[in-house]
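In: From the sequence below, what's the structure:
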Amino acid sequence: MLADTPDGFGRYYLAQALSTLGKHEQAAEEFKAAGKQGFEPVHCTLRRAGEIRKAGNLEEAEKLIRSTGSEGGARLAEYSYQMGCAMFDRGDTFGAIEYFERAVDMDPHHSQALFSLAFQNALFGNDEDAIQLYERCLSKPPYYLGALLNLGLLYEDQENYPAAQYCFERVLQQDPTNERARLYLKDIEATSDMYYDEDTLKEQHRLEQLLNRPVTDFELSVRSRNCLAGMAIETLGDLTEISEQELLSGKNFGETSLTEVRELMDAHGLTIGQNLHEKSREPDVAIRDMSPQEQQLLSAPVSDLNLSVRSRKCMSRLGIATLGELVQRTPDELLSAKNFGVTSLNEIRAKLGEVNLKLRND
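Out: Okay, the predicted model is just below:
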């Protein structure tokens, strides 16, 4: 429809359409043509620089951005935004953020600068600021689907499920084939079916406090105390994660001490070894039996996988810091974590597959 447009206005919006389709070299030419035909020449030059940068020529793009300074370009929000993008591509994240903030100061409705700032705030864990910035980004057209998706994920992390659902549904209205939005929406629907009973939560909290109580809080014989200390058993929780046979194998720990510990546990509604199945598992293969390359791979931090914000937060909630700890988890264990759905599981599987690893039982 716009391909044969004769005026700068039409060429400008043709350039925007080409950019959206990822045809950056063609978009750059159309922005150039729009500027030559008198449609905001400086702004078009800056937009052209952005397309050249996306096409992979950062040096030329930065040179073109700076060339507009003598024409008043430095006073435009678009100038600061494009400089921020160039800084980011050079690896200067904080320099980029300064330029994005300057762009928003100049134009509070600069959608792309707001999006970039929101994205960076989310990466640094500033969720509240990120939400506000994404909301501002979406306060007027054009509405970026990426902003809606990211905002939905942040709402979900804050358990604002109706708002998250609204975001994902808006994406699907505009793009019914968007698989990410469809999967995220399924996660939301699954979460909304969960019911947490307040009394159950209180009981869980009481049990956690009980299991964390040190054994020294209770009356035990000196022999029993010394035996438990020798086996590094410090809390009632530790006693739920060891078998009676293991206790009896301890030095000087006999039937008398075992009976004493049984009575202590019974008095508090607990039994020895009741949580053995939850005890931290040992790796299937000892690290010492692995090659140096395998040891290095499993010791690598999960951050090396470049996971999405949602998956990184789930790893943090589960206390998973290394690839070795991650591959010891089963898919069901990961899915039991808050806000960890099928989408995140598939991402983890794909990322592990790239380094020839997989989850336990996969």
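
In: CA only for contacts and neighbour counts going forward, please
Out: Noted.

In: quick one, strands of this protein?
Out: Here the chain has no strands by DSSP state E.

In: quick one, helices of the stretch 101-250 of the chain?
Out: Counting by DSSP state H, counting those that start in this stretch, the stretch 101-250 of the chain has helices at residues 111-123, 127-137, 145-157, 161-174, 179-192, 198-211, 222-230, 236-239, 244-248.

In: let's see this one next to it:
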Amino acid sequence: MARRGKKKGRSVSGWVILDKPVGMGSTEAVAKVKWLYQADKAGHAGTLDPLASGMLPIALGEATKTVPYVQDGAKVYRFTVAWGEERSTDDLEGPVTRTSDKRPGEDDIRALLPKYTGVIMQAPPQFSAIKIAGERAYDMARSGEVVDIPEREVEIGRFDLLEMRPDGSTVFEIECGKGTYVRSLARDMGRDLGCYGHIAELRRTEVDPFTPEDFVTVPELELARFGEAGQAAWEEAGKPLLDFGAIDDLLIDTGAALECLPQVALSDDAAHRIRLGNPVIIRGRDAPVEAEEACATARGRLVAIGAIEAGMFKPKRVFAG
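Out: Predicted coordinates:
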């Protein structure tokens, strides 16, 4: 008996800039968005812990090809550090491992911030998704194993103290590069201040090139998908899930992820040749002559990512028209 093939999803493409709620994992969020759009492909640009909220850029269809460019973008986090306890997970999820009665003053904290600004070396948390000998660090840590995770270089462009709260916790905001662990900052600062610390609240507010104006929530997506009556009433009425107009309107164009690259506008003929994998000569007075990576468009739509050599665009990754 022949096996049935897996049902193919829609070939919808674009970015959903999800305002992920606390309690939802990144994988769960991607699965939810993929289902709502009935998309054939989906992925995210940077894991956000279940206890964290905020910006989780989710790519659908052709946008999955642009994920690395968003992953490399600068990120902004707002977070609260609770002093006096260090925890195994460096956030509220894990048990307390160290305690202190000492609480830091504002001047002490501000004096410490320059140490954590710029290019620094950072040891990721024991409970992290980093792979050690092919195994996730959090899986090893959950089994009771002490994980030796080497320090690595990260960059923090801005580190601001926003508020000293009445309960003794401190609110910060940072702008940082790829691979920075905010939980590690709370842990290391707590040790430097001699009082220990862990993340009590964490929210990612920006992932370049996206901003808070791009946010969409799960309820907003569900409303666009099923209307005021909601999913249950839709399914009870036996309505086919075919109308995607309202939810598709919430997508951000795939090419938005490539604003960091030089932009090359092509004619329809040149775009056709590029989609066949052929190089084309770039015309125009302001056209770049050399670029390791550039983005080619036609009529405002993304055509390809490629290199420019001696005034010729050579495609490396082509997008469906």
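
In: now what about the TM-score between them?
Out: The pair, once superposed, lands on a TM-score of 0.20 when counted by TM-score structural alignment, normalised by the length of the second structure; 120 aligned residues with a C-alpha RMSD of 7.4 Å.

In: Around the nearest residue to residue 106 of the second structure once chain neighbours are set aside, how many other residues sit close by?
Out: Leaving aside its chain neighbours, residue 106 of the second structure sits nearest to residue 164 (7.2 Å; criterion: C-alpha to C-alpha, 6 or more residues apart in numbering). Applying other C-alpha atoms under 10 Å, we find 14 residues neighbouring residue 164 of the second structure.

In: The helix or strand hosting residue 16 of the second structure packs against which elements?
Out: For residue 16 of the second structure, the element it lies in under DSSP states H and E is strand 14-20. For strand 14-20 of the second structure, the contact count by 3 or more C-alpha pairs under 8 Å, 6 or more residues apart in numbering; DSSP states H and E identifies strand 53-60, helix 218-226 as packing neighbours.

In: how much does it deviate in direction from helix 218-226?
Out: When axes from the mean of the first three to the mean of the last three C-alpha atoms, to 10 degrees is applied, the directions of strand 14-20 of the second structure and helix 218-226 differ by 130 degrees.

In: quick one: buried residues of whichever helix or strand comes after strand 14-20 of the second structure?
Out: Sequence order places helix 26-37 as the next helix or strand after strand 14-20 of the second structure, per DSSP H and E. Neighbour counts over helix 26-37 of the second structure (16 or more other C-alpha atoms under 10 Å) mark 26, 29-31, 33-34, 36-37 as buried.

In: same deal with stretch 19-29 of the first structure?
Out: 19, 23-29.

In: ends of stretch 78-97 of the first structure, how far apart?
Out: Using C-alpha to C-alpha, to the nearest Å, the end-to-end distance of stretch 78-97 of the first structure comes to 14 Å.

In: Need the contact partners of it.
Out: Applying C-alpha atoms under 8 Å, 6 or more residues apart in numbering, the external contacts of stretch 78-97 of the first structure come out as 43, 46-47, 49-50, 53, 58, 61-62, 65, 73-74, 98-100, 102-103, 112-113, 117, 120.

In: For the buried residues of helix 26-37 of the second structure, give me a markdown table that also has distance to residue 171 of the second structure.
Out: Putting the buried residues of helix 26-37 of the second structure into a markdown table (distance: C-alpha to C-alpha, whole Å) gives the following:
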| residue | distance to residue 171 of the second structure |
| --- | --- |
| 26 | 24 |
| 29 | 26 |
| 30 | 29 |
| 31 | 32 |
| 33 | 31 |
| 34 | 34 |
| 36 | 35 |
| 37 | 36 |
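
In: still on that earlier bit, dump the helices of the stretch 101-250 of the first structure to a markdown table, plus distance to residue 315 of the first structure and mean neighbour count.
Out: As requested, those are exported to a markdown table (distance: least, C-alpha to C-alpha, whole Å; neighbours: other C-alpha atoms under 10 Å):
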| stretch | distance to residue 315 of the first structure | mean neighbour count |
| --- | --- | --- |
| helix 111-123 | 15 | 22 |
| helix 127-137 | 17 | 20 |
| helix 145-157 | 13 | 22 |
| helix 161-174 | 21 | 18 |
| helix 179-192 | 17 | 17 |
| helix 198-211 | 22 | 12 |
| helix 222-230 | 33 | 16 |
| helix 236-239 | 24 | 24 |
| helix 244-248 | 32 | 15 |
